[in-house]
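**Q** Please work out how this folds:
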Amino acid sequence: MDQLAVNDLSLVFAFGLVLIAVGISYKEKLKLSKDIFYSIFRAVIQLVIVGYVLKYIFQLDNVWLTTAMSLFIVLNAAWNAHKRNPNHRKQYWSSLLAIFVSTYVTMGVLIASGAIRFIPSQIIPISGMIASNSMVAIGLCYRNLASQFRDQRQQVLEKLALGADAKTASLPILRESIRTAMQPTIDSAKTVGLVSLPGMMSGLIFAGVDPVHAIKYQIMVTFMLLSTTSLGSIIAGYTAYHNYYNEQLQLIREE
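**A** Here you go, the predicted structure:
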């Protein structure tokens, strides 16, 4: 099978598509041009660095180095999820706990079942896949918590005045935030294969793997992502809602 090669001309044409996005942003006064260029510059630098680092780690095949790289991914994902939390009393450990547990519980099951092996070429990419999806879901959960506590402040105050504890008063907001965080993954699972052709399945088939095996791997990935987003959202929600109350369990007004 012929291998596809990305040459410099291909990259130039692909960058032209970015310029289209910049042009639209400028024309519609979206004020996203700087962010687009910054994100592209950052992505290129990060991918070049990570590409060489991963090549070295894959060749070395060291357990401790593989573990360290996986932990680095989780710590970085937790930091980015933490930054997406609008609450001014947010705590990093909440994001770290949510992503750490959701990532390594899911990976632990996959390793124990024999679906993947503890080798860098499998552990590191899957760590990134799981942690990034958990990060996005947790960020959605945080933003919805902030929005709901602001919009439903009066209802929460009334419940507290009637004797409800903080958890009971916050429960509808928590449930809605967790539901919002999980919804994109659920919607993606509903349309997989019909609207989107998953990268892992397509890549495996393109590489010559039996389609049946490729489908099994994609089903595993779908289960994996549903698991990690649900675990991450629940842990993040139930640890973060406390930040909207003070030590006397009074609702704090967010600016």
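
**Q** C-alpha from now on. contacts and neighbour counts both.
**A** Noted.

**Q** Show me what the longest helix that the chain contains is packed up against.
**A** Looking only at the chain and at elements set by DSSP state H, the helix with the highest residue count is helix 120-151. With contacts defined as 3 or more CA pairs under 8 Å, 6 or more residues apart in numbering; DSSP states H and E, the secondary structure elements packing on helix 120-151 are helix 33-60, helix 63-83, helix 92-113, helix 166-191, helix 211-240.

**Q** Turn those helices into JSON lines, columns for mean neighbour count and distance to residue 130.
**A** Conversion of those to JSON lines gives the following (neighbours: other CA atoms under 10 Å; distance: least, CA to CA, whole Å):
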{"stretch": "helix 33-60", "mean neighbour count": "13", "distance to residue 130": "18"}
{"stretch": "helix 63-83", "mean neighbour count": "19", "distance to residue 130": "9"}
{"stretch": "helix 92-113", "mean neighbour count": "19", "distance to residue 130": "6"}
{"stretch": "helix 166-191", "mean neighbour count": "18", "distance to residue 130": "12"}
{"stretch": "helix 211-240", "mean neighbour count": "20", "distance to residue 130": "6"}
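
**Q** Residue 134 is nearest to which of these?
**A** When these are ranked by distance to residue 134, counting by CA to CA, first place goes to helix 211-240 at 4.9 Å.

**Q** ok so, going back, what lies in contact with whichever helix or strand comes after the longest helix of the chain?
**A** The C-terminal neighbour of helix 120-151 among helices and strands, as given by DSSP states H and E, is helix 153-161. The list of residues contacting helix 153-161 from outside it, by CA atoms under 8 Å, 6 or more residues apart in numbering, reads 149, 166, 169-170, 251.

**Q** Second chain to compare with the first, below:
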Amino acid sequence: MDLYWEDFFKDYEWLIVFLKGMVKPAAALVVVLLAVVLSYSQNLSLEGEMIYSVFRSFLQLSVIGFVLQFIFNQENSGWIVLAYLFMVSVAGYTAGQRAKHVPRGKYVAGLSILAGTSITMILLVVLNVFPFTPRYMIPIAGMLVGNAMTVTGVTMKQLRDDIKMQLNLVETALALGATPRQATLQQVKRALVISLSPVLDSCKTVGLISLPGAMTGMIMGGASPLEAIQLQIVVMNMMVGAATVSSITSTYLCWPSFFTKAYQLQTHVFSSN
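**A** Next comes the predicted model:
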């Protein structure tokens, strides 16, 4: 019997370690309980959504933790491509939902995110900033894709909304012989400024107001603060690059949906709210 339990603990040692590690996250649910109580006391009716969101995040993170553990143990670079394409697909769908009135918005968002993040990741590998291994590239891809998703969704939605508000100005410019690019230049600039401003503001205030996730994680994991800032500088640089390429690409890919081949506005695109 002793041998049986000894073998059992050896086989499931990873599960026991995982369950022990979940004690602190479970204790942190007290903070969520506080949020639920406040929501109830203020009649916000968000209690159910809060509980669902926390449960979903717990489930998703637990599953992805086991998946990443499996991938890291394989040391197969093919998993990087599969994981990356999965992230881009989900991000493209999510960003397209934000800009749901843009025709083929999910495909435009997906291609834009793919362009911005893939270029950035290739440069990081070529410059030997990070080794091309799952342990490095999958977390990096997650940060890049997540940030590019937010920026791309905002850019597409803002561009469509701005053109809708200024239809007369755009149509007048087209009637005077302007190309779609020339007629919507100000709207494109505004959309890009609005979408990229949070990223740039984050760069300006990093370390002064907040310590970002990558840096905080390294410090809490026992790394030197000097090592942590080196990684964080790389992270901030690559996020700015990927976000900029993705957002600009999305504006170019949106134009065919906004205009006909005769350089006329597709009015049905701007008819809905």
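
**Q** Please work out the TM-score for the two chains.
**A** Comparing the chains after superposition, counting by TM-score structural alignment, normalised by the length of structure 1, produces a TM-score of 0.88; 250 aligned residues with a CA RMSD of 2.2 Å.

**Q** Map residue 62 of structure 1 across to structure 2 for me.
**A** Following TM-score structural alignment, the counterpart assigned to residue 62 of structure 1 within structure 2 is residue 76.

**Q** how close does the residue nearest to residue 247 of structure 2 when sequence neighbours are not counted get to residue 145 of structure 2?
**A** Once its chain neighbours are removed from consideration, residue 247 of structure 2 has its nearest residue in residue 152; the separation is 4.9 Å (CA to CA, 6 or more residues apart in numbering). For residue 152 of structure 2, the distance to residue 145 of structure 2 equals 10 Å [CA to CA, to the nearest Å].

**Q** Contact partners for the closest residue to residue 31 of structure 1 other than its chain neighbours?
**A** Counting by CA to CA, 6+ apart, residue 25 is the residue found nearest to residue 31 of structure 1 once chain neighbours are left out, at 6.3 Å. Residue 25 of structure 1 makes contact with 31-33 under the criterion CA under 8 Å, 6+ apart.

**Q** Compile these into CSV and extend it with columns for distance to residue 143 of structure 1.
**A** Output for the contacts of residue 25 of structure 1, formatted as CSV (distance: CA to CA, whole Å):
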residue, distance to residue 143 of structure 1
31, 22
32, 21
33, 24
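
**Q** Closest one to residue 96 of structure 1 out of those residues, please.
**A** Taking CA to CA as the measure, residue 32 is the one of these closest to residue 96 of structure 1, at 29.7 Å.

**Q** burial count for that closest one?
**A** One way to gauge burial is a neighbour count; for residue 32 of structure 1, by other CA atoms under 10 Å, it gives 16.

**Q** same thing with residue 136 of structure 1?
**A** 21.

**Q** Residue in structure 2 paired with it?
**A** Residue 136 of structure 1 maps onto residue 150 in structure 2 when the alignment is built from TM-score structural alignment.

**Q** pretty sure that match is in contact with residue 97, am I right?
**A** No. Residue 150 of structure 2 sits out of contact with residue 97 when judged by CA atoms under 8 Å, with a separation of 11.2 Å.

**Q** Which neighbours do those two have in common?
**A** Common contact partners of residue 150 of structure 2 and residue 97 (CA under 8 Å, 6+ apart): none.

**Q** follow-up on the earlier one: and the residue nearest to residue 31 of structure 1, what element?
**A** helix 8-27.

**Q** Identify each buried residue in that helix, please.
**A** By neighbour count with 16 or more other CA atoms under 10 Å, helix 8-27 of structure 1 contains the buried residues 18, 22, 25.

**Q** Stretch 136-150 of structure 2 vs structure 1, average offset?
**A** Compared with structure 1 after the fit, stretch 136-150 of structure 2 shows a mean deviation of 0.4 Å (mean CA distance after the TM-score superposition for structure 1).

**Q** Show me what residue 218 of structure 2 aligns to in structure 1.
**A** Looks like residue 218 of structure 2 aligns to residue 204 there (TM-score structural alignment).

**Q** Neighbours of its match, how many?
**A** By the criterion of other CA under 10 Å, residue 204 of structure 1 has 17 neighbours.

**Q** so it makes contact with residue 216?
**A** No. With the criterion set as CA under 8 Å, residue 204 of structure 1 and residue 216 do not qualify as a contacting pair; they are 10.9 Å apart.

**Q** For the alignment partner in structure 2 of residue 79 of structure 1, which non-adjacent residue is spatially closest?
**A** Following TM-score structural alignment, the counterpart assigned to residue 79 of structure 1 within structure 2 is residue 93. Residue nearest to residue 93 of structure 2 in three dimensions, not counting chain neighbours: residue 106, with 5.0 Å by CA to CA, 6+ apart.

**Q** Which residue in structure 1 aligns with that neighbour?
**A** Correspondence of residue 106 of structure 2 to structure 1, assessed by TM-score structural alignment: residue 92.

**Q** can you tell me which residues contact that match?
**A** Taking CA under 8 Å, 6+ apart as the criterion, residue 92 of structure 1 is in contact with 78-79, 82.

**Q** mind listing what residue 141 of structure 1 touches?
**A** Under the criterion of CA under 8 Å, 6+ apart, the contact partners of residue 141 of structure 1 comprise 177-178, 180-181, 233, 236-237.

**Q** of those, closest to residue 118 of structure 1?
**A** Minimum distance to residue 118 of structure 1 across the contacts of residue 141 of structure 1 is 26.2 Å, recorded for residue 233 (CA to CA).

**Q** picking that back up, how close does the residue nearest to residue 93 of structure 2 sit to residue 252 of structure 2?
**A** Computed with CA to CA, the distance linking residue 106 of structure 2 and residue 252 of structure 2 is 15 Å.

**Q** what's the answer for residue 177 of structure 2, then?
**A** 19 Å.

**Q** same question, residue 83 of structure 2
**A** As judged by CA to CA, residue 83 of structure 2 and residue 252 of structure 2 stand 27 Å apart.

**Q** Then residue 152 of structure 2?
**A** When distances are taken as CA to CA, residue 152 of structure 2 and residue 252 of structure 2 turn out to be 12 Å apart.

**Q** Without its sequence neighbours, what residue ends up closest to the counterpart of residue 133 of structure 2 in structure 1?
**A** Using TM-score structural alignment, the partner of residue 133 of structure 2 in structure 1 is residue 119. Counting by CA to CA, 6+ apart, the nearest residue to residue 119 of structure 1 once its immediate chain neighbours are dropped is residue 61, at 6.7 Å.

**Q** so the one you found sits right up against residue 120, yeah?
**A** Yes. With contact taken as CA under 8 Å, residue 61 of structure 1 and residue 120 are classed as touching, separated by 6.2 Å.

**Q** quick one: which of these two has more around it?
**A** Neighbours around residue 61 of structure 1 and residue 120, counted as other CA under 10 Å, are more numerous at residue 120. The numbers are 23 against 14.
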